[in-house]
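[1] Fold the following and give me the result.
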Amino acid sequence: MQAIIEQFREQIVGAKAPLRLRGGGSKDWYGQALQGEVLDTRAYTGVVDYEPTELVITVRCGTPLAEVEALLAGRGQMLAFEPPRYGAASTIGGVVAAGLSGPRRAAVGALRDFVLGAKLMDAKGEVLNFGGQVMKNVAGYDVSRLLAGSLGTLGLITEVSLKVLPQPVREETIRFELDEIAALRAVNEWGGKPLPVSATCWQRGVLTVRLSGADAAVKFALAQLGGERVSEAAAFWDSLRDQTHGFFAAPDLWRLSLPPAASALILGGEQLIEWGGAQRWLHAAPSAAADIRRSVAAAGGHATLFRAQDKSAGAFHPLAPAVARIHERLKANFDPAGIFNPGRMY
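    Next up is the predicted model:
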């Protein structure tokens, strides 16, 4: 594997033009337009260390996500943040660089909360180590978690250590017929109670709720909440996680991040609401960007043009001036020549 690291170093140090860091390419559509010569990470693969009793796995960037999940499942464990898979080509490096989490995020935390450590090759070809393999290992700025969602703009993530969790003993899914306002009120009320709610989804007047945990906890929640029991619900939650649900087939798709307690927004398009109201998907044309972002910002959130042919309005919500300066300084420190995935974010 050291020979592959040397190949990465030679390509980075010898680059005369921008480089496009790429694993399986399953998320090439995410963010702004792609630029540069491809640096393919798929050869750098394999599990470096996995100790089930410590709930930590360390993996090289080109390792397929499917392989990691299969290994964990064999020991009754999982990546609890449920990263979208987007097909068999998805790699761990791409998972971390994209920073996306699935239906369980509101209950357990985001991908960045599970990143314990990382190795990053910078523009000089030097491998930098951040964090470690335990939760209490950070002194100063936590760069390893900063890499989550950076879309490869700071450097090449060569290795990452992730916290894993045991799979739930029991899971049940229930449904309720509720309008949007009633559904948002219900999930926020349940969020303040000791209930094992691990995922929620509202669409077209139906609120679907997943309960996960110990048998006694799930049984108690079922008695408290009522609702209609749903059998064979795993496929439904997988369709949300991997965005194969019919809702996501729309050509133009917005991802809205809002405070869970924010009220219903009138945005003129069909919505699907997850994470207890914190993540709201919207069908709307890119031409509506100004109105959507104004409304979402007024409610305390931000709006991402997640998937569209035309992203001239900007894929990501414009940064506040102070935050933009922080981004610029980070980029200047890690990649002063600007060779890594230029323009992928802003």
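
[2] going forward, measure contacts and count neighbours with C-alpha atoms only.
    Fine.

[3] Contacts only, for the closest residue in space to P336 that isn't next to it in sequence.
    In space, P336 comes closest to A123 once its chain neighbours are excluded; the distance is 7.6 Å by C-alpha to C-alpha, 6 or more residues apart in numbering. Counting by C-alpha atoms under 8 Å, 6 or more residues apart in numbering, A123 touches 12-13, 155, 334-337, 339-340.

[4] SS state for A123?
    coil (DSSP: H, G, I helix; E, B strand; the rest coil).

[5] Let's have the contacts of A123 in JSON lines, adding neighbour count.
    Output for the contacts of A123, formatted as JSON lines (neighbours: other C-alpha atoms under 10 Å):
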{"residue": "I12", "neighbour count": "24"}
{"residue": "V13", "neighbour count": "15"}
{"residue": "G155", "neighbour count": "28"}
{"residue": "F334", "neighbour count": "18"}
{"residue": "D335", "neighbour count": "18"}
{"residue": "P336", "neighbour count": "16"}
{"residue": "A337", "neighbour count": "13"}
{"residue": "I339", "neighbour count": "23"}
{"residue": "F340", "neighbour count": "29"}
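
[6] Now the second one, please; I'll put the structures next to each other:
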Amino acid sequence: MQTAYFDPAQGSDHSEQLLEQVRQAIGTHTPLAVRGGNTKAFLGRPVVAAPLDISRHSGIVAYDPTELVITARAGTPLRELQAALDQGGQMLACEVPSFGEHATVGGMLASGLSGPRRPWVGAVRDFVLGTRMISGLGTHLRFGGEVMKNVAGYDLSRLLAGSFGCLGVITEASFKVLPKYRCRINLRQSMPLQRALDQLGEWGQQPLPLSAASHHDGVLYLRLEGNEGSVRAAAERLGGDTLDAHWWDELREQQLPFFADPRPLWRLSVPALTAPLALHGEQLLDWGGAQRWLKSEASAETIRHAVAAVGGHATCFTPGHSDSPFHPLAAPLLRYHQALKQRLDPLGIFNPGRLYADV
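    Next comes the predicted model:
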């Protein structure tokens, strides 16, 4: 007998009500601000529109640990999904941030944010198997499937990751999940930044069970995960002091003292082994150097010029500090975004302008 770690009676299907609200908005050309737990509301440009609350459309639809797949409605609290996976000895490997107790599954997918494990296992979009979405044509669409072997059709589900509700109303999603690691060891080593980057580049060529690497204020933080033998052997080889495991949770949820700095917060995405960036302010490196958090009063133009010069992009995480929180797109990419928006939301009613003024 297969075991499901959830109560099918919990939650509620409000898809028909949501569909009707969308159809009414289409009929009156009324813009809609799609909202769940609102924990990511600070990201992106402000949206002036009638609220469309998906939080009541909740509940885990299916979860069989033997299949490594879980399906949930978009308004399902993220903590509920994670509790079910924990009972099954499994996890969302991309280690998504919540930014608050009311975070939802839909918000997790729409924001597309991933935690410290991302470079080693993949991003949110890499674990999406299928979705259901209400389009700007007033139709309830299904993309992908609910099993890992399903590859039929176009992979539109992944396009919803990081779309911030601009393409439609996500109503349901299926995710691939993974077993929890059997052993975990957290280490810290005193080390200057450039040496840490060089060391990470060297370790990246070796079969080490690294699952997180961060650097701040002269200290390199490491996490090793896997089977007990390989993890303990790697820890003995690398050396260092023991680190409290909660450090990674606090990094993921932006609760470290670094994030309390009142200066604007920027997320810099650059090639992992890029040399230290000459920007005024304080930096904290995550993702083995590929994600760099910056606290700085420097202008958006200055920050983006420095990051673009090394092939990266910059996102402002402080509301109201930048007219364009997300890194401006090159003209060809912007046209692709606009064409996709026109195809799925021809009247532009979903979260208009949240990503970019012209999307």
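
[7] Fetch the TM-score of the aligned pair.
    With the length set by TM-score structural alignment, normalised by the length of structure 1, the two chains reach a TM-score of 0.96; 342 aligned residues with a C-alpha RMSD of 1.4 Å.

[8] ok so, going back, tell me the counterpart of the residue nearest to P336 of structure 1 in structure 2.
    Per TM-score structural alignment, the equivalent position to A123 of structure 1 in structure 2 is G136.

[9] And S239 of structure 1, by the same measure?
    Checking with TM-score structural alignment, S239 of structure 1 has E250 as its match.

[10] Would you agree that match is in contact with F259?
    No: E250 of structure 2 is beyond contact range of F259, at 9.9 Å (criterion: C-alpha atoms under 8 Å).

[11] Looking only at neighbour counts, state which of the two leads.
    For E250 of structure 2 versus F259, neighbours defined as other C-alpha atoms under 10 Å are more numerous around F259 (18 against 14).

[12] before we move on, what SS does that one have?
    helix.

[13] so how far is H313 of structure 2 from the counterpart of S257 of structure 1 in structure 2?
    Matched by TM-score structural alignment, S257 of structure 1 corresponds to S269 in structure 2. From S269 of structure 2 over to H313 of structure 2 the distance is 5 Å, taken as C-alpha to C-alpha, to the nearest Å.

[14] Mutual contacts of the two, please.
    With C-alpha under 8 Å, 6+ apart, S269 of structure 2 and H313 have common neighbours V307.

[15] Which position in structure 1 pairs with A33 of structure 2?
    Match for A33 of structure 2 (TM-score structural alignment): R20.

[16] Next, count neighbours for its match.
    Neighbour number of R20 of structure 1 under other C-alpha under 10 Å is 21.

[17] who touches it in this structure?
    By C-alpha under 8 Å, 6+ apart, the neighbours of R20 of structure 1 are 34-39, 340-341.

[18] Also V34 of structure 2?
    Counted by C-alpha under 8 Å, 6+ apart, V34 of structure 2 has contacts 51-54, 165, 169, 350-351.

[19] One more: A278 of structure 2?
    Counted by C-alpha under 8 Å, 6+ apart, A278 of structure 2 has contacts A306.

[20] what do we get in structure 1 for it?
    Checking TM-score structural alignment: A278 of structure 2 goes with I266.

[21] what kind of secondary structure is its match in?
    Going by three-state DSSP: I266 of structure 1 is coil.

[22] if we can go back for a sec, how near is the closest residue to the match of S239 of structure 1 other than its chain neighbours to L294 of structure 2?
    Nearest residue to E250 of structure 2, sequence neighbours excluded (C-alpha to C-alpha, 6+ apart): L256, at 5.5 Å. Distance, L256 of structure 2 to L294 of structure 2, by C-alpha to C-alpha: 13 Å.

[23] before we move on, back to that, hang on, the match of S239 of structure 1 in a strand?
    No: E250 of structure 2: not assigned to a strand; according to three-state DSSP it is helix.

[24] Which residue of L256 and L294 of structure 2 possesses the greater neighbour count?
    Between L256 of structure 2 and L294, counting by other C-alpha under 10 Å, L294 is the more crowded of the two (26 against 14).

[25] if you line the two up, which stretch of structure 1 does the host helix or strand of that one fall on?
    L294 of structure 2 is part of strand 291-295 when elements are defined by DSSP states H and E. Matched against structure 1 by TM-score structural alignment, strand 291-295 of structure 2 falls on residues 279-283.
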